[in-house]
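1. Compute the structure for the input listed below.
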Amino acid sequence: MHNNSESRPTQQKNLLRVLLITGTFMIIEVVGGLLTGSLALLADAGHMLTDVAALSLSAFAIWMAARPSTPDKSYGYHRAEILAAAINAAVLLMLAIWIVVEAYRRFFEPPHVAGIPMLLIGFVGLAVNLVSLKVLEDHGNETLNIRSAYLEVLSDAISSIGVILGGATIWLTGWFPIDPLLSVGISLFIVWRTWALLSQAVHVLMEGVPTRLNAREVGQAMVAVPGVKGIHDLHIWTITSGLDALSAHVVVPVGEDRNAVLGHLQQLLRDRFGIDHATLQIVEERSDRVQVE
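-> Reported below is the predicted structural model:
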């Protein structure tokens, strides 16, 4: 996956616009939830907090990616995004647990909830999400960061629809238990997304093979390059979202044109697998045995 350096400033500008819109409405939802007594609004505000965090991380990652490396940080500051994602995921999981516990208590003793204000805030939230989606849609397929931000806002639009349904139900029927029920649904949605985020962050920190790649397939493709007799000590990992790295020992026959082999391998890794950062060590060997480890 490649970052388009020319579009990076535009991506960051649009992310900051959406971040401002989303963050402002999140505050409105918190105030609205406290004034109306709606736990569903507070739960949706927590859901929007995941959007704010994801958008912040995406904008932060774009900014950090532009910073040069230093002698003591040869990869620069790319991993800051992953660390922030892991911390953010842990906080959001605790928030979701609190909402579920509070919803359980409220289900048996449902407090009065102002249905009309809840309904109106839900409609405003949906409008805010639709505007944010429009801002991001032109860059939706450029990078993993932008794509994940787009999906965050899209899922929050679905959550806003839940708040609208809750407000309408309370307004028309006066059935207050719908509020904690919706809160649990929104919280479970937060847990599902947050657990996926935490799993990805841990996988990256453990230097696992990027989920979009198959190490065996990469190794076999490298062995198929003319002049390559074998590949061993193959390692593939993610530095940060959209930036994967690879290292390997490449076995070639004695007398083989090393530069040509390296050029073909680097082109293969770049064009077919989207790996720009590859460290390859040539090992000459007389054996005809092909090996992929």
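2. CA atoms for contacts and neighbours, from now on please.
-> OK.
3. Now Glu285: closest residue in space, sequence neighbours ignored.
-> Nearest residue to Glu285, sequence neighbours excluded (Cα to Cα, 6 or more residues apart in numbering): Pro253, at 5.3 Å.
4. Show me where the chain has its helices.
-> Here the chain has its helices, by DSSP state H, at 8-36, 39-65, 80-108, 115-136, 144-173, 178-205, 215-223, 258-273.
5. next up, for comparison:
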Amino acid sequence: MSSNHSHSHTPTNENGDTSSKRIAWVFFLNFAFTVIEFIGGWLTNSTAIMSDAVHDLGDTLSIGSAWILNKLGKKKATDDFSYGFRRLSLYGAMINSLVLIGGSAFVLSEAIPRLFDPVMPDATGMLGLAILGVTVNGFAAYRLSAGQSLNEKVLNWHLLEDVLGWVGVLIVSIVLMFAELPILDPLLSIAFTLFILVNVSRNFWTTLKLFAQSTPDATLGKNIGSALKDIEGINNVHHLHLWSLDGENHVLTAHLTLKEALDSSAQMQLKEHINTALEHFHLQHTTIELEWPDEICRDGSM
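-> Below you'll find the model as predicted:
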């Protein structure tokens, strides 16, 4: 029996220090503005601003986690953490989701009663905060748009969502300055919060599945299996397991049954074919075991 251990690594950002600085800068900017939002939401008596503050709190946690993990990701694997530290991001995602779910529940508990007894918010204050919100989040998104890392690209989308949210607050505040329609504030708040809950719940479920080591992408798993089975000299693919360290960096193990016994030279050639077949899947770690045609798999049948 022979085994092939191929360890590939996804390319890192060519300028990791610059990436960390950009994320750190946006984190402190977003954190400061989140504090301003909570204070502003309380002063203006606006549940819409409070709901957006909860959204920004989640983004602040995500940005902070990304900043820390951007640094931890550079640490080499140890005996205790043989796959490195990428999986720690799942804990960050779990904490962020729970905080956002709790915050959203609080906002809904405040906003829903106001539907039946709406209170007129301070429209002028809302307008000022909305302009500040569009400016701050837009500038932060612009700063991150220069980044090439996956972390930066994902966070940039979050910030662009915030910009759209503040545009909504801006429009409502202008309407309230000319028409006394206080119910628009809780309606906007509930809409924001439900949008957050839907997305957070989806991410929370995905995180739970990754903790349980589910296959991150069923189609990807099938494509990998087909690519391996199509290699000349391979009779059967079994015990194929695809799981993910953090939702982005995947790990593969598989047993390949050979059509015939191979000498060492032929095995090396086959391993090159396997590496070529798997190369475009960009797997973080791969472990492939080769089995002779009449060999009984020690892990049993599927």
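6. returning to what we had before: include mean neighbour count when you put the helices of structure 1 into a markdown table, please.
-> Shown next, in a markdown table, are the helices of structure 1 (neighbours: other Cα atoms under 10 Å):
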| stretch | mean neighbour count |
| --- | --- |
| helix 8-36 | 18 |
| helix 39-65 | 24 |
| helix 80-108 | 17 |
| helix 115-136 | 20 |
| helix 144-173 | 21 |
| helix 178-205 | 20 |
| helix 215-223 | 17 |
| helix 258-273 | 16 |
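7. and Ser241 of structure 1, which of those helices is closest to it?
-> Ser241 of structure 1 sits nearest to helix 144-173 of all these, at 6.3 Å, using Cα to Cα.
8. so what corresponds to Ile62 of structure 1 in structure 2?
-> With TM-score structural alignment as the criterion, Ile62 of structure 1 lines up with Asn70 in structure 2.
9. Skipping adjacent residues, who's closest to its match in space?
-> For Asn70 of structure 2, the spatially nearest residue (Cα to Cα, 6+ apart) is Ser20, at 6.5 Å.
10. residues contacting that neighbour?
-> 67, 70-71 (Cα atoms under 8 Å, 6 or more residues apart in numbering).
11. Distance to Asn223 of structure 2 added to these, as a markdown table?
-> Formatted as a markdown table, those follow (distance: Cα to Cα, whole Å):
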| residue | distance to Asn223 of structure 2 |
| --- | --- |
| Trp67 | 33 |
| Asn70 | 30 |
| Lys71 | 33 |
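12. For burial, what's the neighbour tally of the residue nearest to Glu285 of structure 1?
-> 18 (other Cα atoms under 10 Å).
13. Spit out the contact partners of it.
-> By Cα under 8 Å, 6+ apart, the neighbours of Pro253 of structure 1 are 227-229, 284-287.
14. contacting residues around Arg286 of structure 1?
-> 253-254.
15. And the one 5 residues further on, by the same measure?
-> Each residue near Gln291 of structure 1 by Cα under 8 Å, 6+ apart is listed here: 229-232.
16. ditto for Thr22 of structure 1
-> In this structure, Thr22 of structure 1 makes contact with 48, 51-52, 128-129, 132, judged by Cα under 8 Å, 6+ apart.
17. count of residues packed around Glu180 of structure 2?
-> Close neighbours of Glu180 of structure 2, defined as other Cα under 10 Å, add up to 12.
18. For the aligned residue in structure 1 for Asp162 of structure 2, give me its contacts.
-> With the correspondence set by TM-score structural alignment, Asp162 of structure 2 lines up against Asp156 in structure 1. Asp156 of structure 1 is in contact with 44, 47-48, 51, 129, counting by Cα under 8 Å, 6+ apart.
19. swap in Trp63 of structure 1?
-> Taking Cα under 8 Å, 6+ apart as the definition of contact, the neighbours of Trp63 of structure 1 are Gln12.
20. same check, this time on the one 4 residues further on
-> When the contact criterion is Cα under 8 Å, 6+ apart, the partners of Arg67 of structure 1 are 76-77.
21. same thing but 6 Å
-> The neighbourhood of Arg67 of structure 1, defined by Cα atoms under 6 Å, 6 or more residues apart in numbering, contains no residues.
22. By neighbour count, sort out the buried ones in the contacts of Pro253 of structure 1.
-> 227-229, 284 (16 or more other Cα atoms under 10 Å).
23. of those residues, closest to Asp179 of structure 1?
-> Within those, proximity to Asp179 of structure 1 (Cα to Cα) peaks at Val228, which comes in at 63.6 Å.
24. wait, which of the contacts of Gln291 of structure 1 is closest to Phe107 of structure 1?
-> Nearest to Phe107 of structure 1 among these is His232, at 59.1 Å by Cα to Cα.
25. Surely the closest one and Glu293 touch.
-> Yes: using Cα atoms under 6 Å, His232 of structure 1 makes contact with Glu293 at a distance of 4.9 Å.
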